[in-house]
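*Asks:* below are the sequence and a predicted model; questions follow.
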Amino acid sequence: MNVLFIGDIVGNVGRSALKETLPALRSKYNPHIIIVNGENAAAGRGITKAIAKEFFDWGVHGITMGNHTWDNKDIFGWIDDEPRIVRPANFSAAAPGKGMAYIQGGGKSMAIINLQGRAFLPPNDCPFQKADELIEEAAERTKTILVDFHAEATSEKIAMGWYLDGRASVVLGTHTHVQTNDDTVLPGGTAYITDVGMTGSKEGVLGMEKEAVLHRFLTGLPSRFVVDEGKWHLHGLVIQIDEATGKAQKATKIRLTEEDWLLM
């Protein structure tokens, strides 16, 4: 089976890029299942029900989140009723939503798990212990398991990749918005990349207007970050998985820009 994961979608620019390129991405990679990280989809902060519906209408099968899950309060009214979206599973047990879902597409199915790192991010339950718990549960139902590890530190992400090698089909990092060049299949058969990257303006700083970011760095004073409206780039990962074993066979990163994507 083929799985397509699109990295952190930032604001209207990122959503437009997704809508514009999905038909061509489907044609080229023939993904059975498409997953996106949507924690920055609503003006860079969280996601709304309307935006999630747009993604599903465009052909997305599952949405993962991260540390901005609760930034848009709209989510509290519907996350418990949407089976195709996951927030970090190691959030407090009192948090609404869930950290693992079983999604279907193209006649295939897989488990998706969302976890958040603890290095340089707010404290949460141990993501490694939560991964053990959820993968054991998922393995009773399916051999194909994808983990979105939303974390800041590259070391923590790499550690998670090795920790889950041979137990998850895919472990990929999100959050830092910069695509890394280490897409690979680990010895145990787990596809891995430290960060998938982002989908949004390539002319700002991590999708935000650069002026406000520079002001904060130069002065140390607060700045209001606004999504940049420049030309987009789209980052993702396509993974080929042997359904019989749950092992990944190949992982290939995707990097498109608004100017050249039609040449893909």
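*Replies:* Happy to help now that I have it.

*Asks:* going forward, measure contacts between C-alpha atoms and count neighbours the same way
*Replies:* Noted.

*Asks:* distance of the spatially most central residue of the chain from W162?
*Replies:* With distances taken as C-alpha atoms, centre = their mean, N37 lies nearest the centre of the chain, 3.3 Å away. Going from N37 to W162 by C-alpha to C-alpha, to the nearest Å gives 22 Å.

*Asks:* can you give me the neighbour number for the nearest residue to F56 once chain neighbours are set aside?
*Replies:* Nearest residue to F56, sequence neighbours excluded (C-alpha to C-alpha, 6 or more residues apart in numbering): G62, at 7.9 Å. Residues contacting G62 under the criterion other C-alpha atoms under 10 Å number 26.

*Asks:* one more to weigh against that first structure:
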Amino acid sequence: MRLLFLGDVVGRAGRTVVTDHLPGIVANSRVDFVVINGENAAGGFGITEAICQELLDAGADVITLGNHAWDQREALVFIERQPRLVRPANFPLGTPGRGADIFTATNGARVLVANLMGRIFMDPLDDPFAAIDRVLDGLTLGRDVDAVVVDVHAEATSEKQGLGYHLDGRASLVVGTHTHVPTADHRILSGGTGYMSDVGMCGDYDSVIGMEKDEPLARFTRKIPQARYAPANGAASLSGVAVEIDDVSGLATKIQPLRLGGELAETWPELLGDAPSDLLAAI
């Protein structure tokens, strides 16, 4: 099977690039399952029910969250009735929603999607290593589920890499989100798990990690807040990673980045088939 993971959707620009490109990718490419991190989709902070539905309608099968999960307070309520919205599994016991679940891909494959939040330079939540061990307890990749996808929403690449190696051979894909800048370390680990430290964001890269530049620069240079952070709304890039997963073992056989539109150099994963016609001729 072929799986596509798209990074943090930031504000209106990020939503627009997803709704512009993803339906065509799903309709015309060899992709069986799509996961999107949507925790910055509502004005850069959190997600609303309407925006969640917009991303699902565009082609997402599952939407993951992170440290901004509850910035839009309505998420605490609607997550209970939206089974395809997944928050970090290491939130404290009793937190609304679910940290992992098993979903069905278009090809009939059973895909477990889990969301974790890091603890280094972030809120001190429960141990993400122990949390994912609990999620996977009793489940064998290739027998009980056909694929396992883990979104590690974390600041430190060391923590993301640690979780990647901790899950090597037990997950199809371990991918980092949160820092909004795509890394160049996409690879298959020795045990067969696809890994990338950060998939990047779906948003305007003429920004400071998706936010209009003036306010972050003012805070960096003067240490005085001038205004609220606001998402940049220029031409956005769609950033993600595609993974080919063995139908028997559930392990990754190929992993390739995807970037479309905006300021970043465009690249198309050949494992999804022919590139869209509007991709730059140089690719």
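*Replies:* Structure received. Predicted model only: the values in this text are computed from it and were never measured.

*Asks:* re earlier: can you tell me how far the residue nearest to the centre of the first structure is from H235 of the first structure?
*Replies:* Distance from N37 of the first structure to H235 of the first structure, by C-alpha to C-alpha: 11 Å.

*Asks:* repeat for I33 of the first structure
*Replies:* Distance from I33 of the first structure to H235 of the first structure, by C-alpha to C-alpha: 17 Å.

*Asks:* give the residue farthest from the middle of the first structure.
*Replies:* Within the first structure, the residue lying farthest from the chain centre (C-alpha atoms, centre = their mean) is T219, at 32.2 Å.

*Asks:* I figured R228 of the second structure hits E215, correct?
*Replies:* Yes: contact criterion C-alpha atoms under 8 Å: R228 of the second structure and E215 qualify, at 7.5 Å.

*Asks:* burial count for the closest residue to F76 of the first structure other than its chain neighbours?
*Replies:* Distances taken as C-alpha to C-alpha, 6+ apart place P96 nearest to F76 of the first structure, at 7.2 Å, with adjacent residues excluded. Around P96 of the first structure there are 16 other residues, counting by other C-alpha under 10 Å.

*Asks:* hey, where'd the strands end up in the stretch 51-200 of the second structure?
*Replies:* Per DSSP state E, counting those that start in this stretch, the stretch 51-200 of the second structure carries strands over the ranges 62-64, 85-86, 100-104, 110-117, 147-153, 173-177, 187-188, 194-196.

*Asks:* distance to T19 of the second structure for those - can I get that in TSV?
*Replies:* Formatted as TSV, these follow (distance: least, C-alpha to C-alpha, whole Å):
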stretch	distance to T19 of the second structure
strand 62-64	14
strand 85-86	18
strand 100-104	22
strand 110-117	22
strand 147-153	21
strand 173-177	20
strand 187-188	28
strand 194-196	24
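
*Asks:* chain center to stretch 10-22 of the second structure: distance?
*Replies:* 14 Å (C-alpha atoms, centre = their mean, to the nearest Å).

*Asks:* and the contacts of that stretch?
*Replies:* Residues outside stretch 10-22 of the second structure that contact it (C-alpha atoms under 8 Å, 6 or more residues apart in numbering): 9, 38, 40-45, 54-55, 58-59, 201-204, 210, 231-238, 261.

*Asks:* select the longest helix from the second structure.
*Replies:* helix 11-28 (DSSP state H).

*Asks:* mean deviation, that one versus the first structure?
*Replies:* Superposing on the first structure and averaging over aligned pairs (mean C-alpha distance after the TM-score superposition for the first structure), helix 11-28 of the second structure comes out at 1.6 Å.

*Asks:* who touches the residue nearest to F76 of the first structure in this structure?
*Replies:* By C-alpha under 8 Å, 6+ apart, the contact set of P96 of the first structure is 76, 79-80.

*Asks:* return a ChimeraX selection command for the buried portion of those.
*Replies:* Command for ChimeraX, covering only those of the contacts of P96 of the first structure found buried under the criterion 16 or more other C-alpha atoms under 10 Å:
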select :79
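
*Asks:* just give me the closest of the contacts of P96 of the first structure to K28 of the first structure.
*Replies:* I79 (32.0 Å; C-alpha to C-alpha).

*Asks:* how near is the nearest residue to that closest one once chain neighbours are set aside to G46 of the first structure?
*Replies:* Among residues not flanking I79 of the first structure along the chain, G97 sits closest, at 5.4 Å (C-alpha to C-alpha, 6+ apart). According to C-alpha to C-alpha, G97 of the first structure and G46 of the first structure sit 14 Å apart.

*Asks:* for T184 of the first structure, same thing?
*Replies:* From T184 of the first structure to G46 of the first structure the distance is 30 Å (C-alpha to C-alpha).

*Asks:* ok, these two, which is more surrounded?
*Replies:* For the pair T184 of the first structure and G46, the greater number of neighbours falls to G46 (23 against 19), based on other C-alpha under 10 Å.

*Asks:* which SS state does that one fall under?
*Replies:* Using DSSP: H, G, I helix; E, B strand; the rest coil, the structure places G46 of the first structure in coil.

*Asks:* my read: it touches T69, true?
*Replies:* Yes: between G46 of the first structure and T69 there is a contact under C-alpha under 8 Å: 5.1 Å.

*Asks:* give me the common contacts of the two.
*Replies:* E39.
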